[in-house]
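>>> attaching a predicted model along with its sequence, questions to come.
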Amino acid sequence: MSDMALKISRASQQDLPAVLGLMRELADFEGYRAQFAVTLEVLEQQYVQHKTFGILVAKQAGANAKSTDIAGILVYFFQPFTYDLTPWLIVKELYVAAAYRGHCAGQALMLEAKRIGKAQGSSRMKWEVLTHNQAARQFYTQLGARVEDDWRTMSLSLSD
């Protein structure tokens, strides 16, 4: 892996158009682009005004880097769990643009999320991985994560 100089920070409002672009790429990658309904206005409202979730961005650092280029994003929120009521940091999305894969952007984003979680008193980080995404599963395992087979994700549409 190459160690490209990256800067990890919380997304600014100026970053949101590029963040939205990566969210669309993720929707393509995961196969839900037809249902993708996020607009820049909704993203700004939920992230900037309501602070519903956090967004970390990885940007290339150095003289040749453009301030609008975002290598990757990590979207997260906090959720208390009833057995200890500590806020778990839930990683909702981690996505690195294809041109930046293999340059430690994902690892840097996860490490910053871990730091933020600890600072907020979190006892655990948790996320979901597509079952067929072997590369992601291997990446997370290398970070020390373990697969939990005791639970199955379920959902129920509320739009019916």
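Structure's in. What do you need? Numbers count the residues shown, from 1 in each chain.
>>> okay, CA-based contacts and neighbour counts for the rest of this
Will do.
>>> measure Q46 to S122 for me?
22 Å (C-alpha to C-alpha, to the nearest Å).
>>> neighbour-wise, which of the two wins?
S122 (20 against 14; other C-alpha atoms under 10 Å).
>>> right, and the more buried one touches L89 too?
Yes. Assessed by C-alpha atoms under 8 Å, S122 is found in contact with L89 at 6.3 Å.
>>> overlap in contacts of these two?
By C-alpha atoms under 8 Å, 6 or more residues apart in numbering, S122 and L89 have no common neighbours.
>>> contacting residues around S9?
S9 neighbours (C-alpha under 8 Å, 6+ apart): L56, V57, A58.
>>> in those, which residue is surrounded by the most others?
With neighbours defined as other C-alpha under 10 Å, the most crowded of those is V57; it has 30 neighbours.
>>> can you list which of the contacts of S9 are found in strands?
Using DSSP state E, the members of those that fall within strands are L56, V57, A58.
>>> would you map the helices across this structure?
Under the criterion DSSP state H, helices of the chain are mapped to 16-30, 40-44, 105-119, 134-142.
>>> so what touches the last one?
Judged by C-alpha under 8 Å, 6+ apart, the contacts made with helix 134-142 from elsewhere in the structure are V129, R146.
>>> could you report the neighbour count for the residue nearest to K66 when sequence neighbours are not counted?
Distances taken as C-alpha to C-alpha, 6 or more residues apart in numbering place Q60 nearest to K66, at 7.7 Å, with adjacent residues excluded. Other residues near Q60 come to 22 when the count uses other C-alpha under 10 Å.
>>> if I look at the most far-flung residue of the chain relative to its centre, how far off is Q35?
Residue farthest from the centre of the chain, counting by C-alpha atoms, centre = their mean, is D160 at 28.7 Å. From D160 over to Q35 the distance is 15 Å, taken as C-alpha to C-alpha.
>>> likewise for Y47?
Applying C-alpha to C-alpha, the value for Y47 to Q35 is 20 Å.
>>> between these two, who's got more neighbours?
Y47 (18 against 8).
>>> next up, a second structure to put side by side with the first:
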Amino acid sequence: MVESDVPELLRLMHAIVSFERGQNFALSEAELLRRGFDERPEFGAYVADVGPGALAGMAVHYEIPFMHTLQPLLMMKWLYIDPEYRGTGIGRRLMRQMALHARKTGHERFCWLVLTDNAPAQSFYRGVGATEDPEWRRWILPTDALNRLVDDAS
């Protein structure tokens, strides 16, 4: 990823958030530039370039700096390929870039989340050798519950 990729990266990010039924998309080019190219970048991305100013896919990653193992955890936030480029090997190449990045940065593995109803993605990930984590399920404290908990005086 280079700074000139940011407009297309933002387009791809909006596409995956829409696909994931996400709301309140607040990312902007300025935020991506600040967060991705600052002195201490908060994320990185590998992109599939298909021409000047055009991207077909992305693998966005970040690191959780502190775990119980005293090692950081590499997280893939998003892997997204534009629908017209799916099945062309771009997803596998981006996963390989993530694996190379993991090895280069001293990670033995990396993790990501997948929607429970996204069978094509699950099949793709199994095809590259990934396995579903049998020990963890994601939990969320939504706004209403958060507010109740904060307001609970007992």
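Perfect, I can see it now. These numbers were taken from a predicted model, which means no experiment stands behind them.
>>> ok, back up a step: what's the closest of the ones in strands among the contacts of S9 of structure 1 to P17 of structure 1?
V57 (12.2 Å; C-alpha to C-alpha).
>>> contacts only, for the closest one.
V57 of structure 1 makes contact with I8, S9, R10, A11, V19, I70, A71, G72, I73, L74, L109, according to C-alpha under 8 Å, 6+ apart.
>>> can you rerun that using 10 Å?
With contact set as C-alpha atoms under 10 Å, 6 or more residues apart in numbering, V57 of structure 1 has these partners: 6-12, 15-16, 18-19, 69-75, 94-96, 105, 108-109, 112.
>>> alignment lookup: it to structure 2.
In structure 2, V57 of structure 1 lines up with V47, judged by TM-score structural alignment.
>>> ditto for L20 of structure 1
With TM-score structural alignment as the criterion, L20 of structure 1 pairs with L10.
>>> its match touches A54, doesn't it?
No. In this structure L10 of structure 2 lies outside contact range of A54 using C-alpha atoms under 10 Å: 11.7 Å.
>>> excluding its backbone neighbours, what's nearest the most centrally placed residue in structure 1?
The residue lying closest to the centre of structure 1 (C-alpha atoms, centre = their mean) is L74, at 2.2 Å. Leaving out its chain neighbours, the residue that sits closest to L74 of structure 1 by C-alpha to C-alpha, 6+ apart is L94, at 4.4 Å.
>>> same check on F77 of structure 1?
Closest residue in space to F77 of structure 1, ignoring its immediate chain neighbours: F53 at 4.8 Å, by C-alpha to C-alpha, 6+ apart.
>>> check M95 of structure 2 too.
Nearest residue to M95 of structure 2, sequence neighbours excluded (C-alpha to C-alpha, 6+ apart): A59, at 7.4 Å.
>>> can you tell me which residues contact the one you found?
For A59 of structure 2, the contact set (C-alpha under 10 Å, 6+ apart) comprises 1, 9, 13, 44-48, 76-81, 91, 93-95, 97-98.
>>> drop anything exposed from the residues you listed.
1, 9, 13, 44-48, 76-81, 91, 94-95, 97-98 (16 or more other C-alpha atoms under 10 Å).
>>> contacts only, for the aligned residue in structure 1 for L70 of structure 2.
Using TM-score structural alignment, the equivalent of L70 of structure 2 in structure 1 is L85. Each residue near L85 of structure 1 by C-alpha under 10 Å, 6+ apart is listed here: Q79, S122, S123.
>>> repeat that for E132 of structure 2.
Neighbouring residues of E132 of structure 2 by C-alpha under 10 Å, 6+ apart: C111, W112, L113, V114, Q122, Y125, R126.
>>> let's see it at 6 Å
By C-alpha atoms under 6 Å, 6 or more residues apart in numbering, no residues touch E132 of structure 2.
>>> could you find the counterpart of it in structure 1?
Aligned counterpart of E132 of structure 2 in structure 1: V147 (TM-score structural alignment).
>>> go on, F37 of structure 2?
Alignment note (TM-score structural alignment): F37 of structure 2 maps to V48 of structure 1.
>>> how about that match: what's its closest non-neighbour residue?
Using C-alpha to C-alpha, 6+ apart and skipping the chain neighbours, the partner closest in space to V48 of structure 1 is Q13 (7.0 Å).
>>> what is the burial count for the one you found?
Neighbour tally, Q13 of structure 1, other C-alpha under 10 Å: 12.
>>> then K59 of structure 1?
Neighbours around K59 of structure 1, by other C-alpha under 10 Å: 23.
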